[in-house]
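1. After the sequence you'll find the predicted model.
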Amino acid sequence: MPVYEYRVRDRSGKSMKSQMEAESLAQVRDALRAKNLLILEIKAPKTGLSADVKIPGLGDRPPNLKQVAVFSKQLATLINAGVPLVQSLAILQRQIESKAFQGIIKGMRADVEAGTPLSEALLKHPKVFNRLYINLVKAGETSGTLDSILERIAAFQEKELALRGKLKSALTYPVVVLVFAIGITYFLLTTIVPQFAGILEQLNAPLPMITKILMAVSDFLKNSGLLIFVFVGVVVALYRWYYKRPSGRVVIDRIKLRLPVFGNLLQKSAISSFARTFGLLISSGVNIIESLEITKGTANNAIVEETIENAKNVVMVGDPMSASLATSKVFPPMVVSMVSIGEETGSLDTMLGKVGDFYDREVDEAVDSLTAAIEPLMIVFLGGIVGVIVAGMFLPMFSIIGQLSQ
């Protein structure tokens, strides 16, 4: 008989964790409710219908955002067409190609068949369905508008995918060119430069300063390759360690927002994500405090998270959120003004939607401008490196040819 782990709270408010053998999740839930315990969480057993499927070579890697968005849209379409939820999940289970996702949907279908709400079935797969997704589904179940909520989720995820794609395209080009430049420079300094250096030493040619520097760098790279590799590894490890600390994350995320060009792009994308996430939650019937808490968890930047937390604290004492956002350097005055108008007119979700649309366009323009500006800069950068190396090697040769011609 499978073993279920659960976490409950008794009448005095004390939280407890334990295990129970049962034939189904519904049996565990009924047994706990019979004891007048408030159920906080029930974890499915590691094997069986409720467990995530593991693929050899891939482990338990969850489906990506695109797969979840397609699932949401298809589930919304089926429910809107009048197909029962259990049957809809069964249809999607057969249709989805990913074996891992099939296993997840299979477990969800088994839980729903046992009487578990869909939102509770989603709780068992936090790597696939985040807190935002689960709360929206719960709001849809409560209001009886699950199909429209799922359509909103799918549209939101598609916009999120589009935003990620824009940021990725903006950052990929300079990274690729930089890696290419480093590779070419390393090849020239460790292969071509030593050969020229040997020829120049045999000819006893006078060496200009630039040639001496190149030869010194070449010798260092050839003799200290392992040291460089270790140094880079240590720097990366220190960065990760520092970023995991709360104070370190604040410092690094603040620096990211202040970077030339890239900082502006990251700020605009953060505002767009905030407006779309917060607006979606508000329009779906989630209360404003819970909406801010969930939105904070999706910010992926400590400075933005701190700003949203301050706004939540202000709202909890009855003050307008816009007053808190006005003190932040993350949100421009236009955003603060639109949020303020939304609070005064009771149309906060509409205003947030307009903010999200505006900053989506701003991100598009920023990406286009960045790509147009980086391309010539990278070409000049790469050409400058190659030019310095060529000049350093051929200047002594020109000097030798000049002496021979005299």
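-> Nice, I can see it.
2. drop to CA atoms for contacts and neighbour counts, all remaining ones
-> OK.
3. Which parts of the stretch 101-250 of the chain are helices?
-> 118-122, 131-143, 146-187, 193-203, 209-223, 225-244, 246-258 (DSSP state H, counting those that start in this stretch).
4. ok, and for the shortest one, which residues are buried?
-> Pointing back at helix 118-122 there. The neighbour-count check on helix 118-122 (16 or more other Cα atoms under 10 Å) flags Leu118, Ser119, Glu120, Ala121, Leu122 as buried.
5. Below is structure B, check it against A:
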Amino acid sequence: MPWFKYTAYEKSGKKVESSIEADNMPTAQKELKESKQLLVSSITPLQGAGAQSKGLFGGSRNVAIRDLEYLTSELNLLLESAVMFDQAVELLAKAKRNTGIGEVLSQISLKLKSGSTISAAFGSFSTLFDSLYVNLLKIGEESGTLGPVFKGLSRDLKFRNDLRQTIIQATTYPVIIFAVCMLSVVFIFNYIVPKMAVLFADAEQLPIHTQIILGISDWLMAYQVYVGVVLLAGAALIYQNRQNPQLIAWFHQRSRLVPGVRTVVLMSDRIRFCSSMSLLLKAGIAMDTAVSLSAGNSANTEIRRELEGVSESIRKGIHLSEALAATTLFSDLFLSLIEIGEESGEVTQIFSELADRSRNEFTQWVSRVTALLEPLLIITMGLIVGGVVVTMMLSVMSINDVAV
């Protein structure tokens, strides 16, 4: 349901500024008048409310991961400067006005003023602030350690943002090279080959390789529009159903069968899990609860299901390292380190160390793969384009030889 920001007056004349959730504006006005006995002066829709239901890219303006990272870091700085939390939120809301995150902060500020707890105010935006974030806020709120909590969360969000940027940077150049390669092939078969085909119009017998090239060109010119329409329709259908749980589960299951993609999935989810476990255990969360919350932080549904099974195993009395051995997330080396951490009572430090190691491994792996992919794609493009040109030239030479 949408939210509405209102200004009203009590019977005593006291001014009240807050927000209310209702199906529509008349319903909100009726509830304020009848239930809360308020005289409404003004009421307007809250623009930030759309972000609650549409996630990181909802509402009238985008709210990206880096926005959440900056917000968390700035809240940490303000709290370390002895600024009251509600004042810190209000200051940031004013500083970030007319932005997606500013709208969210304005609504959180209104909730805090109406008596809501910090964790409940942030938790109302469940698609922006996940269960890990909200639960840590609740712990920090109850223990009076919000500053360290926001510091840890800002570090975790920075790692997530860096991870995302690393993946984007690693795939951008190969995708561009692949696109150029495909466009070059389309250009050759649409313009170069048809013009050269005129040379073979009177030939009675053509080499098999020439027939293949000409056949591909004819087929592409006849059906490329239909192929393009089918591809666009498929892409649109996938985009429209991108939140479909069955489609997501199918994609996550198949992605783990592709060697390179499998490595990215396992490494990125291992980083998320280890960094989340480090934060939660440092905050004093019980092991089974920490595993359950960290499992929800996983991007892959298959791995999330495995980790949820780990949480159930721990409740039955099975050691953490033994329970994690049943998953595909950790290697034998990492499992042995977790076992050592259990025996020494330093599991929190071990998970922090594993998160750092996993980040370093992932960065090095991405660098190696990128360095290998770039020349391979360039060579592939050269072979495709050069192969077509050489084939056509050989065909011309063979026809000239026959003529002689």
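-> Sure thing, it's come through. Since the structure is predicted, the reported quantities are computational estimates derived from the model, not experimental observations.
6. Output the buried residues of helix 118-122 of structure 1 in JSON lines; the columns should cover distance to Ala100 of structure 1.
-> Converted to JSON lines, the buried residues of helix 118-122 of structure 1 look like this (distance: Cα to Cα, whole Å):
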{"residue": "Leu118", "distance to Ala100 of structure 1": "19"}
{"residue": "Ser119", "distance to Ala100 of structure 1": "20"}
{"residue": "Glu120", "distance to Ala100 of structure 1": "20"}
{"residue": "Ala121", "distance to Ala100 of structure 1": "16"}
{"residue": "Leu122", "distance to Ala100 of structure 1": "15"}
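7. quick one: which of the residues you listed is nearest Gly392 of structure 1?
-> Closest approach between the buried residues of helix 118-122 of structure 1 and Gly392 of structure 1, by Cα to Cα: Leu122, at 63.2 Å.
8. Tell me where the stretch 301-406 of structure 1 has helices.
-> For the stretch 301-406 of structure 1, the helices defined by DSSP H, counting those that start in this stretch occupy 302-316, 321-325, 333-345, 348-405.
9. I'd like those helices as TSV, with distance to Glu158 of structure 1 and mean neighbour count appended.
-> Listed next are the helices of the stretch 301-406 of structure 1 as TSV, based on distance: least, Cα to Cα, whole Å; neighbours: other Cα atoms under 10 Å:
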stretch	distance to Glu158 of structure 1	mean neighbour count
helix 302-316	22	19
helix 321-325	27	20
helix 333-345	23	17
helix 348-405	13	16
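10. Let me have those helices in TSV, extended by distance to Leu40 of structure 1.
-> Listed next are the helices of the stretch 301-406 of structure 1 as TSV, based on distance: least, Cα to Cα, whole Å:
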stretch	distance to Leu40 of structure 1
helix 302-316	24
helix 321-325	30
helix 333-345	33
helix 348-405	30
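11. Which one, of those helices, ends up nearest to Ile199 of structure 1?
-> helix 348-405 (9.6 Å).
12. quick one, that closest one and helix 146-187 angle?
-> Here helix 348-405 of structure 1 points in a direction 10 degrees away from that of helix 146-187 (axes from the mean of the first three to the mean of the last three Cα atoms, to 10 degrees).
13. between helix 348-405 of structure 1 and helix 333-345, what angle do the directions make?
-> Angle of helix 348-405 of structure 1 versus helix 333-345, following the same axes, to 10 degrees, is 170 degrees.
14. Nearest to the spatial middle of structure 1, which residue is it?
-> With distances taken as Cα atoms, centre = their mean, Asn300 lies nearest the centre of structure 1, 6.8 Å away.
15. On the three-state scheme, that one is what?
-> coil (DSSP: H, G, I helix; E, B strand; the rest coil).
16. and it, what does it touch?
-> Under the criterion of Cα atoms under 8 Å, 6 or more residues apart in numbering, Asn300 of structure 1 has no neighbours.
17. Could you report the neighbour count for Val193 of structure 1?
-> Val193 of structure 1 has 21 neighbours, counted by other Cα atoms under 10 Å.
18. My read is that it contacts Phe394, right?
-> No. Val193 of structure 1 is beyond contact range of Phe394, at 10.5 Å (criterion: Cα atoms under 8 Å).
19. what's the matching residue for Ser291 of structure 1 over in structure 2?
-> For Ser291 of structure 1, the aligned residue in structure 2 is Ala290 (criterion: TM-score structural alignment).
20. Name the residues of the host helix or strand of Tyr70 of structure 2 that come out as buried.
-> Per DSSP states H and E: Tyr70 of structure 2 is located in helix 65-80. The neighbour-count check on helix 65-80 of structure 2 (16+ other Cα under 10 Å) flags 65, 67-69, 71-79 as buried.
21. Report the angle between that helix and helix 146-187.
-> 160 degrees.
22. on contacts alone, who are the packing partners of the very next helix or strand once past helix 65-80 of structure 2?
-> Moving toward the C-terminus from helix 65-80 of structure 2, the next helix or strand (DSSP H and E) is helix 85-95. The contact analysis (3 or more Cα pairs under 8 Å, 6 or more residues apart in numbering; DSSP states H and E) places helix 85-95 of structure 2 against helix 65-80, helix 100-113.
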